[in-house]
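>>> this one's structure only:
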């Protein structure tokens, strides 16, 4: 049995557009979006424990161990799997090497949770299928099933109704405006429009570059002026927009050279970086194996 997995990537996502089309009676918002995986990642290390304990091996500023989505994901998977041969549940030590900012709209916490489910499903030899992992993942957050899908997707519902989507190779420049945006505050805002007309996948596929908008952007930019400043500056080079509920702002380019030219002009007050579009999750080979084990 494999005992360790090191440097497991948890990639970021960008919302190429994000429309709020309604609101359910339970308060959840109905969305349409396209999720794009990029090669900017957190990385996680996993070590098998045979005493059933799940421990986080390092501190994550502002996140208690009991609240950490990786710890919660591991516990959820543990509850859904068979115990080891001696009747004891397997455990794990988890170390998180953060690169993605919290409150940035990049899906870092959800991606960390998904990578935990993928890695421990393999490490514990649990044998859950992709679909079974996704059913667990949605209990942790609406974005988690996307990262478990392993491919770029058009999403509907609260973000859990996913349709695989082929996207072109692109490069992105991403600005971290230096603020952390609480998602709940954006969705609670009275200024948020919730009636954007639904679109079809083909509407996006026929004109993917610059399609739609992010309905959350105006609210976040009003509450957090650095977001508006970043959008205005990056907008000089293309269709700059916010991802998710913020705070990160991005613009796409056809080549790495174009992205580099923008980065060379970046004002010093912002942390900024380039990322390449991914066609599939870096751990897709483990997802495929999960499916074969069913």
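Here it is on my side, so go on. Everything quoted here is computed from the prediction, not taken from an experiment.

>>> from here on, just use CA atoms for contacts and neighbour counts.
OK.

>>> next SSE downstream of the longest helix that the chain contains?
Secondary structure of the chain per DSSP state H: the longest helix is helix 108-123. Scanning forward in sequence from helix 108-123 by DSSP states H and E, the next helix or strand is helix 130-137.

>>> just the angle between that next one and helix 108-123, please?
130 degrees (axes from the mean of the first three to the mean of the last three C-alpha atoms, to 10 degrees).

>>> rewinding a little: contacts for the longest helix of the chain?
Under the criterion C-alpha atoms under 8 Å, 6 or more residues apart in numbering, residues 1-5, 8-12, 42, 44, 46, 48, 69-70, 72-74, 77, 100-102, 126-128, 133, 137, 140-141, 143-145, 147-148, 283, 286-287, 290 lie in contact with helix 108-123.

>>> next, the one to line up against it:
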């Protein structure tokens, strides 16, 4: 095998994102539900026998926003080679469809797809757990994408519990302005003390207060209802992001004018709303990206390696 073409790297939405504290090393502690959606970057991989690793933008999509040598897909390839002693190389073609600084995990997903693809292309045979150990050094979201399932995520992003979510559709809106993760998390205005919840309460239909038992109305034996999760949570990063990028608030107000309640996803400037039924949206302001998406039950490359 010398080539792998049109390999998907799906985005994620955070149905909520609570910051519950901060570690001594500066990493923030979070709790969130990460959900895969069917909006994907596409990557092409061609094996090189000379050991070189490079990347180019291809197709009609967006530019990646990073210098090729600093792109997470390139860093992932180098990290995988360093961890295994592999001497092969790769040429990576990236068709960027996900907007940058959106909070949708685009770069981390590209890195995860690169690890999965090169594990196959280079014949390394690493397990998902071994790839996740490498991936965590690249970014806190990378292990989630390698895990391949929608999940309850906590700690610094490394504690992942798979969840089964009910099928649903969403509209995602991204203004042209972005906001860096570092700037948002570094703000002194960021709320960092949301009360910690439990996964047991989240999934087991506890009868307690929603601030300490997230599972109110959920059934552990079936798919978790999207609207119930949205009713529970919020995004602690949203007020900071709105101060940095007022267009986040403009997107939320535009969706409200369409009869939709929305919130920001992750640590970027994209917002989303759950579509309980089909909607005909009025035209958005110029420069905004508006896309209707569905959630995914599993990553398209879930079976590309063993656990």
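Alright, I've got the coordinates. Values in this document were obtained by computation on a predicted structure and should not be read as measured data.

>>> care to give me the TM-score?
Here the superposed chains carry a TM-score of 0.91, computed using TM-score structural alignment, normalised by the length of the first structure; 278 aligned residues with a C-alpha RMSD of 1.5 Å.

>>> what's the mean distance for the longest helix of the first structure versus the second structure?
Its matched residues in the second structure lie on average 0.3 Å from helix 108-123 of the first structure after superposition (mean C-alpha distance after the TM-score superposition for the first structure).

>>> can you check which part of the second structure that helix sits on?
For helix 108-123 of the first structure, the aligned range in the second structure is residues 106-121, judged by TM-score structural alignment.

>>> tell me which residue is most central in the first structure.
Using C-alpha atoms, centre = their mean, the residue of the first structure that lies closest to the mean C-alpha position is residue 107, 2.8 Å off.

>>> so who does it touch?
Residues 12, 13, 143 are the ones in contact with residue 107 of the first structure under the rule C-alpha under 8 Å, 6+ apart.

>>> CSV for those, including distance to residue 96 of the first structure?
Supplementary listing: those in CSV, determined by distance: C-alpha to C-alpha, whole Å:
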residue, distance to residue 96 of the first structure
12, 14
13, 18
143, 19
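
>>> next, count neighbours for the aligned residue in the first structure for residue 97 of the second structure.
With TM-score structural alignment defining the correspondence, residue 97 of the second structure maps onto residue 99 in the first structure. Counted with other C-alpha atoms under 10 Å, the neighbours of residue 99 of the first structure add up to 14.

>>> ok, residue 216 of the first structure next?
The number of residues packed around residue 216 of the first structure, counting by other C-alpha under 10 Å, is 24.

>>> what does it align to in the second structure?
So residue 216 of the first structure corresponds to residue 237, using TM-score structural alignment.

>>> out of the contacts of helix 108-123 of the first structure, which are buried?
Buried residues within the contacts of helix 108-123 of the first structure, counting neighbours by 16 or more other C-alpha atoms under 10 Å: 5, 8-12, 42, 44, 46, 48, 69-70, 72-74, 77, 100-102, 126-128, 133, 137, 140-141, 143-145, 147-148, 283, 286-287, 290.

>>> so which of those sit within helices?
Applying DSSP H to those, the entries found in helices are 69-70, 72-74, 77, 133, 137, 144-145, 147-148, 286-287, 290.

>>> so which of those residues comes closest to residue 166 of the first structure?
Taking C-alpha to C-alpha as the measure, residue 166 of the first structure sits nearest to residue 147 out of those, at 15.4 Å.

>>> give the contact list for that closest one.
Remark: with contacts taken as C-alpha under 8 Å, 6+ apart, residue 147 of the first structure is in contact with 110, 111, 114, 115, 281.

>>> output those residues in a markdown table; the columns should cover distance to residue 57 of the first structure and neighbour count.
Supplementary listing: the contacts of residue 147 of the first structure in a markdown table, determined by distance: C-alpha to C-alpha, whole Å; neighbours: other C-alpha atoms under 10 Å:
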| residue | distance to residue 57 of the first structure | neighbour count |
| --- | --- | --- |
| 110 | 19 | 28 |
| 111 | 18 | 27 |
| 114 | 18 | 33 |
| 115 | 16 | 27 |
| 281 | 25 | 24 |
